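>>> Let me see the structure of the following:
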Amino acid sequence: MAFRRGGHRRTMPTAQSASPPAQSGSPSAGPSHVHSPSSPPSDAGPSNAPSPPQPSQLQSPNPSIQSTTDTRPVVVPHGDSFENSVSIIRQINRIVNNHWGGTSLTYTSTPGPTKDLWWSEFKRAFTWDPAHELEIKRIFLKKCGDHIRHTLNHAKTRNKKPPCITDENWTRILGVWETEESKQKSHQNKTNQSYNSGDSSATYAGGSINIEEHTRRLTQEMGKEPLFIETFTRTFQKKDKTWSGDRARAMKEKYEEAELAQRNSSASEGSEPSVGNDLNIWLEVTGGSKGGRILGLGSLSRTHRVPATSSSSSTQPAMRAQIDNLTEEVSHLKGIINQRDEEMREMRRQQTEEMREMRRQQELIMKHFQLGSAPSQLPDVPDDAGEDDDS
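Okay, the predicted model is just below:
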């Protein structure tokens, strides 16, 4: 830079010329902002240029496809319930309470949008194998209906509005219960309960926990799957070790007798009891499957396929005797039917002969009358023919 002062020209060094050139590797050298494409940047000092992103820092523009771990509990269907069903059923009850309000008295009469909302909330809380989708939804719908029924029955017994029902809907429900149709239905239900209750019944004594959960807990306690009678004892025997009814006690005694007979039969034949013998004995004790349900198994009834011919080796002789008796009765009835058929054929034959005889007699009578009334075939004789001859 040059300027004039007092007629003289002076030259001032510029900032660039005043500063000595930076040496490579010098501590005082500043960062270089221009780099050759072929040479890496200097390691002399920190660089203001952003560092390239690491692979772990790369994010997908669509958050929905990021690989995340699903922490929702996995639901597995088991009979008419779920495995580890206690926490799952409690969550279902909460879902129904949060979005029901008492707008319906049954699951069937619940509005469609409310049902869809329940199902959506359930899917948000749990996950499952897609192959089990239909079975899980069937059980879910059943549990929703069960909760509505139990809530209303409990409220009706206590005559107290549940917190999950609005005041408006509670007033409407009370009006429905006062109708004649509802009173008749309630009376019929009480009659059925009184008929099935008492010492002659087998009342469930497992509390709010279903049979499936009791079976799971027994399996953990025993280290193996319990027998049917062990689960039955757990769920139909009271805490004081008394039975919930005479029928329950009788089933226990009958099971022990059938099991002893099966063991004796296996010992005499020199064979070991088969895996399905416990089911066969239980079917014998309970009378088999009725409407797809087996007494004492509850929701586990669907997990056991009842064979077409389910009989243990201890019951085969008795069944053979029954079959022989039935065969003999059928043969006797066939003999009676054949005898009556023969008698009927003989009666028809006699009637046919009588009809033929009557027809012959009728023909003779008709022939006799026809001859008597028919004109004579002889020539007519004049009245005076006899007189002329006499003369």
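
>>> When you work out contacts or count neighbours from here on, use the C-alpha atoms and nothing else.
OK.

>>> could you list every residue that touches the residue minimising distance to the centre of the chain?
By C-alpha atoms, centre = their mean, the mean C-alpha position of the chain lies nearest to residue 80, the distance being 4.6 Å. Neighbour list for residue 80: 139, 299, 300, 302 [criterion: C-alpha atoms under 8 Å, 6 or more residues apart in numbering].

>>> and the residues you listed, which two are the farthest apart?
139 and 300 (12.7 Å; C-alpha to C-alpha).

>>> Could you export the contacts of residue 80 as a markdown table, including distance to residue 91, secondary structure and neighbour count?
Below are the contacts of residue 80 laid out as a markdown table (distance: C-alpha to C-alpha, whole Å; DSSP: H, G, I helix; E, B strand; the rest coil; neighbours: other C-alpha atoms under 10 Å):
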| residue | distance to residue 91 | secondary structure | neighbour count |
| --- | --- | --- | --- |
| 139 | 14 | helix | 17 |
| 299 | 19 | helix | 18 |
| 300 | 21 | helix | 18 |
| 302 | 23 | helix | 16 |
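
>>> just these now: which is nearest residue 225?
Once C-alpha to C-alpha is applied, the member of the contacts of residue 80 that ends up nearest residue 225 is residue 300, at 13.1 Å.

>>> Wait, the closest one touches residue 212, no?
Yes. Using C-alpha atoms under 8 Å, residue 300 is in contact with residue 212, at 6.3 Å.

>>> now the strands for the stretch 1-150 of the chain?
Assigned by DSSP state E, counting those that start in this stretch, the stretch 1-150 of the chain shows strands spanning 2-5, 8-11, 77-78, 81-82.

>>> Tell me which of those strands is the most buried.
Most buried of these by mean neighbour count (mean count of other C-alpha atoms under 10 Å) is strand 81-82; its value is a mean of 24.

>>> what about the helices in this structure?
15-18, 85-98, 112-125, 133-158, 167-177, 180-196, 211-222, 228-236, 246-269, 277-286, 316-373, 385-390 (DSSP state H).

>>> Generate JSON lines for the ones you listed, with distance to residue 203 as supplementary columns.
Shown next, in JSON lines, are these (distance: least, C-alpha to C-alpha, whole Å):
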{"stretch": "helix 15-18", "distance to residue 203": "103"}
{"stretch": "helix 85-98", "distance to residue 203": "21"}
{"stretch": "helix 112-125", "distance to residue 203": "32"}
{"stretch": "helix 133-158", "distance to residue 203": "17"}
{"stretch": "helix 167-177", "distance to residue 203": "27"}
{"stretch": "helix 180-196", "distance to residue 203": "9"}
{"stretch": "helix 211-222", "distance to residue 203": "13"}
{"stretch": "helix 228-236", "distance to residue 203": "6"}
{"stretch": "helix 246-269", "distance to residue 203": "8"}
{"stretch": "helix 277-286", "distance to residue 203": "14"}
{"stretch": "helix 316-373", "distance to residue 203": "30"}
{"stretch": "helix 385-390", "distance to residue 203": "120"}
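
>>> Next, the structure of the following sequence, for comparison with the previous one:
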Amino acid sequence: MELGNITHTPPVQPISPIGIRAEDPHNDEEVDNIEDHIRKDDIPEVEVKYDDAGRVIIEPLGIGWTPNRHAVKALGLAIRSHFEGPYHHYEAVPEDVQVRWWTEFKTRVTWTAQDEWQIKKVYETKVKKRLSDMLTKARDKRKRPHWIGEQAWVDLLIYWVTDKKFKDQSAQNKINRTSSRGGAVHTTGRKYHLDIAVGLERKYGKPVDPDVLFLATHKNKDGRWVDDRARDTYEKYHERLRVAQSQNAKGSTDDTGAMKLQCWKDAAGGKTRGRCYGTEDLASNIRRGVSCLTQETLLDPHTSHAHQHSAEAKALRQQVQQAIERADVATTGLVEANQRYALLEEQMQLMQEQLQMVLDRRSRGS
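Next up is the predicted model:
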């Protein structure tokens, strides 16, 4: 889709980090200065752009979108506006309600035509997560939110107590959170990693390294790490990076960026189901051929176009099937109408015969 005039928040000029000497990656003092600088200065907010209709313009980034806060808020408002049954997960939501959520979402945010397919893929993932988070919050509070009807709330409570699959999954999630690897503890509060990464890029005027993002999201204001896993991961990363840089001292800038991503992946324990500790939605950019966490493309162009054509073909098939179904319904309705007309005609004929018999009896009696 084409966007009209765009307005945006005033740009923030990049700030050169005081005391940081990027040319000397082996200098321990450099790391300390980065830590101090990130702790002391606020991270700029993500630049927000609007179209002529006042909708926030979002862009795909990693396996997410930015500005993430506005998109997530739009998701929540869409879900609340049409929650008409015990939708305990997204697959239980009727198709017409899913369409209404998507339509409502598009009234609050928008994007360019070339981003359509990627945004829709992100939406399919995010709406499921957002619904799950909203229901989890309601369940933990044990109080019915205003956007859930009374009967739907009762049905949800019954489902949470009686459904074996749900109870087993909840138990497994608790085990995962208390595992030796630890949970996803961070200090971002209501801010999202994606938006923080973009803010850091604006602040420093260059792509953000994984350790810089990690410092901003896993250290408290007093300088303490959120947990031992965070400290250990950060230290392992710099150990691996020093070794890698000493072995590849003459590497290009792109090689250096890819090297840092690989070192982070190794220090974080690799990827699990597409996720990598400390990177959230940016984990998709830790892969071969990528040198920056905040690379914009979700997939390479050839793969993206292939998927887009496949999606368009699928949508076309669905439209044809729906047209056939509507035609079948119309045909069925026509047959039923003809049958009702024939029955009515038969009843009218019978009434006329009965009336004629009554008139004949009366004429003979007179």
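
>>> hang on, the earlier thing: hmm, which of the contacts of residue 80 of the first structure are common to the second structure?
Of the contacts of residue 80 of the first structure, the ones still in contact in the second structure (both residues aligned by TM-score structural alignment, their matches' C-alpha atoms under 8 Å) are 139, 299, 300, 302.

>>> counterpart of the third one in the second structure?
In the second structure, residue 300 of the first structure lines up with residue 282, judged by TM-score structural alignment.

>>> Relative to residue 192 of the second structure, how far out is that match?
Going from residue 282 of the second structure to residue 192 of the second structure by C-alpha to C-alpha, to the nearest Å gives 11 Å.

>>> With residue 205 of the second structure instead?
20 Å.

>>> Also residue 199 of the second structure?
According to C-alpha to C-alpha, residue 199 of the second structure stands 11 Å off from residue 192 of the second structure.

>>> coming back round to it: which among the helices of the first structure is found nearest to residue 307 of the first structure?
When the helices of the first structure are ranked by proximity to residue 307 of the first structure, the top entry is helix 277-286, at 9.1 Å, counting by C-alpha to C-alpha.

>>> Specify, as a residue range, where the closest one falls in the second structure.
Aligned using TM-score structural alignment, helix 277-286 of the first structure spans residues 259-268 in the second structure.

>>> And for stretch 156-175 of the first structure?
On the second structure, the counterpart of stretch 156-175 of the first structure by TM-score structural alignment is residues 139-158.

>>> Pipe the strands of the stretch 1-150 of the first structure into JSON lines and attach distance to residue 356 of the first structure per row.
Output for these, formatted as JSON lines (distance: least, C-alpha to C-alpha, whole Å):
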{"stretch": "strand 2-5", "distance to residue 356 of the first structure": "165"}
{"stretch": "strand 8-11", "distance to residue 356 of the first structure": "167"}
{"stretch": "strand 77-78", "distance to residue 356 of the first structure": "77"}
{"stretch": "strand 81-82", "distance to residue 356 of the first structure": "78"}
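
>>> Tell me which of these sits nearest to residue 268 of the first structure.
In terms of C-alpha to C-alpha, the element of the strands of the stretch 1-150 of the first structure nearest to residue 268 of the first structure is strand 77-78, at 37.8 Å.

>>> coming back round to it: of residue 199 and residue 192 of the second structure, who's got more company?
Neighbours per residue (other C-alpha atoms under 10 Å) separate residue 199 of the second structure from residue 192, with residue 199 holding more: 22 against 16.

>>> What is the equivalent residue in the first structure for the more buried one?
Match for residue 199 of the second structure (TM-score structural alignment): residue 217.

>>> cool, residue 115 of the second structure as well?
Applying TM-score structural alignment, one finds that residue 115 of the second structure aligns to residue 132 in the first structure.

>>> Can you report how many residues lie near its match?
12.

>>> from memory it sits against residue 77, does it?
Yes. With contact defined as C-alpha under 8 Å, residue 132 of the first structure counts as touching residue 77 (7.3 Å).

>>> Residue 122 of the first structure: neighbouring residues, count only.
Neighbourhood size, residue 122 of the first structure [other C-alpha under 10 Å]: 18.

>>> give the contact list for it.
92, 95.

>>> Which residue of the second structure sits opposite it in the alignment?
Matched by TM-score structural alignment, residue 122 of the first structure corresponds to residue 105 in the second structure.

>>> ok now do residue 143 of the first structure, which residues does it touch?
Taking C-alpha under 8 Å, 6+ apart, one finds 89, 92 in contact with residue 143 of the first structure.

>>> Quick one: map it onto the second structure.
Here residue 143 of the first structure is matched to residue 126 in the second structure, going by TM-score structural alignment.

>>> Could you do residue 190 of the first structure as well?
Matched by TM-score structural alignment, residue 190 of the first structure corresponds to residue 174 in the second structure.

>>> Can you give me the neighbour number for its match?
Using other C-alpha under 10 Å, the number of residues around residue 174 of the second structure comes to 11.

>>> before we move on, what about residue 107 of the second structure?
Neighbours of residue 107 of the second structure using other C-alpha under 10 Å come to 14.

>>> How about residue 131 of the second structure?
A count of nearby residues for residue 131 of the second structure, using other C-alpha under 10 Å, gives 19.

>>> same check, this time on residue 145 of the second structure
For residue 145 of the second structure, the neighbour count with other C-alpha under 10 Å is 16.

>>> What of residue 132 of the second structure?
16.

>>> how near is it to residue 173 of the second structure?
The gap separating residue 132 of the second structure from residue 173 of the second structure is 13 Å, by C-alpha to C-alpha.

>>> What is the mean deviation of stretch 68-80 of the second structure from its aligned residues in the first structure?
The superposed stretch 68-80 of the second structure is, by mean C-alpha distance after the TM-score superposition for the first structure, a mean 1.2 Å from where its aligned residues fall in the first structure.

>>> so who does the residue lying closest to residue 122 of the second structure once chain neighbours are set aside touch?
Nearest residue to residue 122 of the second structure in three dimensions, chain neighbours excluded: residue 64, at 5.8 Å (C-alpha to C-alpha, 6 or more residues apart in numbering). By C-alpha under 8 Å, 6+ apart, residue 64 of the second structure lies in contact with 122, 194, 281, 282.

>>> Most widely separated two among the residues you listed?
Pairwise across these, and taking C-alpha to C-alpha, the largest span is found between 122 and 194, at 13.3 Å.

>>> Residue 73 of the second structure maps to what in the first structure?
Aligned partner of residue 73 of the second structure by TM-score structural alignment: residue 90.
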